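S.K.: give me a 3D structure for the following:
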Amino acid sequence: MPTVTATFRFYEELNDFLARPLRGRAFGCACARDATTKHMIEALGVPHTEVELILVNGESVGFDRVLADGDRVSVYPKFEALDISPLLRVRERPLRTIRLIADAHLGGLAQLLRLAGFDTLYDNHFADDEIEALASSENRIVLTRDRELLKRRTITHGCYVRALKPQVQLREVIDRLDLAGSVHAFRLCLSCNAPLRRIDKTQAVGRAPEGVLERHSQFVTCDVCRRVFWEGSHWQRMRTLIDSLVPEQATQLDQVDQVDQVIKTSKPS
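M.R.: Predicted coordinates:
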């Protein structure tokens, strides 16, 4: 089958996905006739979910642009400082509600995202097909360290997580998805991803240790796992983590509702 040759240049962190000889420079690449920008970008190793803007011969295009011989293709990640609003982004719009789904390797990150108040599905038995289906049906952003998962056709929003430690991963995801303004800490159960509900101290009797009942007056529960939460010994460490992400908002939350800031758990009854 006849081929065409196009010149590609990837920018910033997109180079991390390329073979080393191709990073940080323009290079020619043979393309199948009728190949689209999306097909060639992913064939070179870059998941489409990491791409924010594509220019072909200086013109902003979408993923469905068919490449022609001699085309020059520039591929960009999310812009932090440059306003590209007059140009065509490769996605029609951001997701209206932030919902996430994490793959099997990101259990620690999933818990910290729940701590920060983000609806995050996680099960270490999720197969890639299940993640793809849930992401599509529930409009969820896929978080993964598996670039092949992000190349799946129906996954429109995703984030390749580069960091290895959960706390660093949390900072990375908050920054890359611009989530700092949406943090509402200590609202979700870390185990179940369900909303926490305030209960009277009397309802915590038998579900929390006697010493805890003596020292604390505010409690919440998860209606799924029935654990009781209160401001325990781990609270300050978690509070410090949230403050480091969004210090101004964290202070406001302290003033609004202390009862939501509970992270230590008892055994379920």
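
S.K.: CA atoms for contacts and neighbours, from now on please.
M.R.: OK.

S.K.: which of the residues in stretch 26-34 are buried?
M.R.: Within stretch 26-34, the residues scored as buried using 16 or more other CA atoms under 10 Å are 31-32.

S.K.: any idea how far it is from the chain center?
M.R.: Chain-centre distance of stretch 26-34: 31 Å, with CA atoms, centre = their mean, to the nearest Å.

S.K.: next, the second sequence, to be compared with the first:
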Amino acid sequence: MATFRFYAELNDFLAPARRGVAFEHATSPHESLKHAVESLGVPHTEVALVLLNGEPTPLERRSVAAGDRIAVYPQWHLAGVCGSADEVDEPRFICDAHLGRLARYLRFAGYDTLYRNAWQDVELVALARAETRIVLTRDRDLLMHRDVVHGCYLRAVEPLQQLQELQRRLGLSAHEAGTGSRCLLCNAVLETIDKAAVAGRVPPRTFAHFEQYWRCPCCERVYWRGSHWERMSAARPPEGARSGVR
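M.R.: I've put the predicted structure just below:
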């Protein structure tokens, strides 16, 4: 038996009797710390630090011995102390099939975010690994896939609350590319387009009222700062917001 203690948000993944307390758990001398931690329901992507008998130890270490004491800390618990393992210079995301609305909000905020509801888990994981993307999901089993390197389990259910959760965990602020800089459908970076080029492609009242337009180079969808843009901008959480963006 080894003694485990999980801290802060990691307790959400545990059985009620094991939350906030040290407890014993049977381990195999041939299993890794990662396997031991995930066998208790905690995805490896949620773990920032493991102390094995008081010493920082990688999750890949094998040979958890009887009598070992294992303390497991989450990403959020260490924020501002040693940083988050999920932090990357230019965070890029990939959302699972149930997070389509969150994907739109992230794109609206300027973040490179992939989403397709037809993807199988194996396709999503392979793409995330190949492109160094952070997997966003409410499916903890998906995050336990051995090929998932960066991931975030979202506790919130509503898309705007999920966006706020990401802001807190990853320290997201407004992307330098600006609000509304990506196509909400394709994720491509929008291009400016002359007003004359959209004549007949937008409603007459829109054409008369607005002077600036943007076009998606992939799907050719045309954007302008109308009521839909204003609603999404107003609904987006204010943390890290910038003025003067596109």
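
S.K.: residue boundaries of the helices in the stretch 51-200 of the first structure?
M.R.: Under the criterion DSSP state H, counting those that start in this stretch, the stretch 51-200 of the first structure contains helices at 107-115, 128-138, 147-150, 166-176.

S.K.: mind putting the ones you listed in JSON lines, mean neighbour count and distance to residue 14 of the first structure included?
M.R.: Formatted as JSON lines, those follow (neighbours: other CA atoms under 10 Å; distance: least, CA to CA, whole Å):
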{"stretch": "helix 107-115", "mean neighbour count": "24", "distance to residue 14 of the first structure": "22"}
{"stretch": "helix 128-138", "mean neighbour count": "16", "distance to residue 14 of the first structure": "22"}
{"stretch": "helix 147-150", "mean neighbour count": "20", "distance to residue 14 of the first structure": "12"}
{"stretch": "helix 166-176", "mean neighbour count": "17", "distance to residue 14 of the first structure": "13"}
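
S.K.: what would those look like in CSV with distance to residue 205 of the first structure?
M.R.: Output for those, formatted as CSV (distance: least, CA to CA, whole Å):
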stretch, distance to residue 205 of the first structure
helix 107-115, 25
helix 128-138, 37
helix 147-150, 46
helix 166-176, 34
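
S.K.: give me the stretch of the first structure that stretch 137-146 of the second structure matches.
M.R.: Mapped onto the first structure using TM-score structural alignment, stretch 137-146 of the second structure covers residues 144-153.

S.K.: contacts for that stretch, please.
M.R.: Outside stretch 144-153 of the first structure, the residues that touch it by CA atoms under 8 Å, 6 or more residues apart in numbering are 42, 45-49, 102-103, 105-106, 128, 132, 142, 158-162.

S.K.: what's the burial count for the closest residue to residue 78 of the first structure other than its chain neighbours?
M.R.: Once flanking residues are discounted, residue 78 of the first structure sits nearest to residue 52: 5.1 Å by CA to CA, 6 or more residues apart in numbering. Neighbourhood size, residue 52 of the first structure [other CA atoms under 10 Å]: 17.

S.K.: need the counterpart of residue 52 of the first structure in the second structure.
M.R.: Under the alignment (TM-score structural alignment), residue 52 of the first structure pairs with residue 48 in the second structure.

S.K.: ok, now residue 115 of the first structure?
M.R.: Using TM-score structural alignment, residue 115 of the first structure pairs with residue 108 in the second structure.

S.K.: cool, residue 172 of the first structure as well?
M.R.: Taking TM-score structural alignment for the superposition, residue 172 of the first structure sits opposite residue 165 in the second structure.

S.K.: hmm, that match is touching residue 153, no?
M.R.: No. Residue 165 of the second structure lies out of contact with residue 153 (CA atoms under 8 Å); the separation is 9.9 Å.

S.K.: that older thread, tell me how far the match of residue 172 of the first structure lies from residue 159 of the second structure.
M.R.: Computed as CA to CA, to the nearest Å, the residue 165 of the second structure to residue 159 of the second structure distance reads 10 Å.

S.K.: with residue 172 of the second structure instead?
M.R.: According to CA to CA, residue 172 of the second structure stands 15 Å off from residue 159 of the second structure.

S.K.: perfect, that will be all.
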